[in-house]
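[1] Any chance you could fold what I've pasted below:
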Amino acid sequence: MATILVIDDNQKLLDMLQRTLRYEGFHVLTANNGYDALETVKVQRPDLLVLDWLMPDLDGIGVVTRLRTLADEIPILMLTARDAVEHRVEGLSSGADDYLVKPFATAELLARIQALLRRTKTVVGERPLTYGDLYLNPVTRETRRATRHFDLTPTEYDLFCYLLRHPRQVLPRERILETVWGYDFEGDDNVLEVYIGYLRKKTEAAGEPRLIQTIRGVGYVLRED
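    Modelled structure (predicted):
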């Protein structure tokens, strides 16, 4: 049974989410502010966070930023009334793995939670994935370029894994979004571009040549230039 930490300063919404998730079989922890949420993560180590953006003192962005130094592997679903593209990009850029706009349908919330939890499961016995000097071990989640190790958030990991499973193949944006995120982003591929940028920054941090290439008007391909 997965443990979910729900953080929201709206007590009515917090109670509703707690009841709904418990009914679906999850173990639910709650916090009504960012500082309590961080303390709960240190002690309880939940499997997933459902996090409100607009909170007093320490908002959702602040929680995500601090959390990524404590538990980089925990997936985060951010809830907010901010629905502009720039807000989505800001939320995902801060380290959140998914973004759901209020008001939302309970069925969609549950679907996104299940998708995030599926993406964090390790396949025991799966062989490491390699291309060039890139390396990813699905069992240990170790990632490196040559001998240089680097860490990935859950979404970065899933995207990196997908690219390594299809080297030298031109992958359309729509296919990547559907496979990695598990649902349609309604034609907004800014999110994908942001995460491609994250991977490039981490895989090229020591000045290595670029391997994740852009195919304009189509998508991306993992290959030597």
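[2] hey, let's count contacts and neighbours off CA atoms from now on
    Noted.
[3] residues contacting the nearest residue to Glu142 once chain neighbours are set aside?
    When the adjacent residues along the chain are set aside, Glu142 lies closest to Leu136, with 5.7 Å between them (Cα to Cα, 6 or more residues apart in numbering). Contacts of Leu136 were listed using Cα atoms under 8 Å, 6 or more residues apart in numbering, and they are 128-130, 142-144, 161.
[4] To check against the first, give me the structure of this:
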Amino acid sequence: MKILVAEDDAQTADYLRRSLIAEGHSVDVVDDGRDALTYCLYNRCDLMVLDRMLPGMDGMAVLKALRAGRNTLPVIFLTAMADVDARIEGLKEGGDDYLTKPFHFAELSARIGAIARRPVAAEARTCLRVSDLELDLLRRTAERQGQVVDLQPKEFAVLEVLMRNAGHIVTKTMLLEQVWGLSFDPGTTVVETHISRLRTKIDKPFDAKLIHTSRNFGYSIHAPR
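    The predicted model follows:
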């Protein structure tokens, strides 16, 4: 399995990395919540071991942002927050398991194994389509009516969020969280700028417009009606 470890304690992170690699896993490590969210948006991985008390963006906010974007990546919390309410919150918000520190690696390994053995409900989507627009998540390419659309990484990420939520309004806050890893509005026009660029590339050269604005709410993408 390819596992992301999001842990800001260097000693614990190194221990997890070495132990998981010894069991045959591929492991990447980040020490900041925003980096964890960005990693999950731009990279394939099979599971994340997530600390709740991370700098930049706490682990619960990372999980909520993932689930808001319909990202079903399995997440095991590994945290010192051991009270019952914290456990319940972590599981109710979409965590797959919850293990508290101090911990035994053998138990974490067993829980990872249990998740790995779960039957896959459906094949993960690697290609998103809305009308005649296609987004290939593996090749990181976009095409409309067979024509390649050249997108910058952030433009691709914004379009991916819109297409994963096709037919539904995506708020500016959701885009800030899922694309830029921000849990607050920095007061800039970064979202509006990227939507404008996408319209220039996705809509302007074609007759039918796919990207729509819901004033005071957000943006959506859907086939012409």
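[5] Could I get the TM-score for this pair?
    Aligned and superposed, the two chains score 0.52 in TM-score terms (TM-score structural alignment, normalised by the length of the first structure); 125 aligned residues with a Cα RMSD of 1.8 Å.
[6] Relative to Lys42 of the first structure, which of the contacts of Leu136 of the first structure is nearest.
    The nearest member of those to Lys42 of the first structure, counting by Cα to Cα, is Glu142 at 22.4 Å.
[7] Quick check: the gap between the closest one and Gln18 of the first structure.
    For Glu142 of the first structure, the distance to Gln18 of the first structure under the criterion Cα to Cα, to the nearest Å works out to 34 Å.
[8] between the two, which one's more packed in?
    Neighbours per residue (other Cα atoms under 10 Å) separate Glu142 of the first structure from Gln18, with Gln18 holding more: 20 against 15.
[9] quick one: the helices in the first structure?
    Secondary structure of the first structure (DSSP state H): helices at 11-23, 34-44, 60-70, 85-93, 106-119, 154-165, 173-176, 190-203.
[10] thinking again about what came up before, now the contacts of Leu136 of the first structure in a markdown table, with distance to Leu222 of the first structure?
    Formatted as a markdown table, the entries for the contacts of Leu136 of the first structure read as follows, by distance: Cα to Cα, whole Å:
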| residue | distance to Leu222 of the first structure |
| --- | --- |
| Pro128 | 16 |
| Leu129 | 13 |
| Thr130 | 11 |
| Glu142 | 19 |
| Thr143 | 16 |
| Arg144 | 15 |
| Cys161 | 11 |
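[11] Just the buried ones from these?
    The neighbour-count test (16 or more other Cα atoms under 10 Å) applied to the contacts of Leu136 of the first structure identifies 128-130, 143-144, 161 as buried.
[12] still on that earlier bit, most tightly surrounded among the helices of the first structure?
    Most buried of the helices of the first structure, by mean neighbour count (mean count of other Cα atoms under 10 Å): helix 154-165, with a mean of 20.
[13] Read off where it ends up in the second structure.
    With TM-score structural alignment applied, helix 154-165 of the first structure matches no range in the second structure.
[14] before we move on, back to that, and of the helices of the first structure, who's closest to Arg148 of the first structure?
    Using Cα to Cα as the measure, helix 190-203 is the one of the helices of the first structure that comes nearest Arg148 of the first structure, at 9.1 Å.
[15] quick one: Met47 of the first structure and Thr106 of the first structure, what's the gap?
    Wrong residue type there; residue 47 of the first structure is Asp, not Met. Looking at Asp47 of the first structure against Thr106 of the first structure, where the rule is Cα to Cα, the gap reads 19 Å.
[16] returning to that earlier point: can you redo the helices of the first structure as a markdown table with distance to Arg148 of the first structure?
    Listed next are the helices of the first structure as a markdown table, based on distance: least, Cα to Cα, whole Å:
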| stretch | distance to Arg148 of the first structure |
| --- | --- |
| helix 11-23 | 40 |
| helix 34-44 | 28 |
| helix 60-70 | 19 |
| helix 85-93 | 23 |
| helix 106-119 | 25 |
| helix 154-165 | 16 |
| helix 173-176 | 26 |
| helix 190-203 | 9 |
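[17] Quick check: which of those is nearest to Thr3 of the first structure?
    Proximity to Thr3 of the first structure (Cα to Cα) singles out helix 34-44 among these, at 8.9 Å.
[18] so how far is the closest one off the chain centroid?
    Average the C-alpha atoms of helix 34-44 of the first structure, do the same for its chain, and the two points are 19 Å apart (Cα atoms, centre = their mean, to the nearest Å).
[19] Same question for stretch 44-54 of the second structure.
    Going by Cα atoms, centre = their mean, where stretch 44-54 of the second structure is centred and where its chain is centred differ by 11 Å.
[20] Surely Ile211 of the second structure touches Ser196?
    No. The criterion here is Cα atoms under 8 Å, and Ile211 of the second structure misses it with Ser196 at 9.7 Å.
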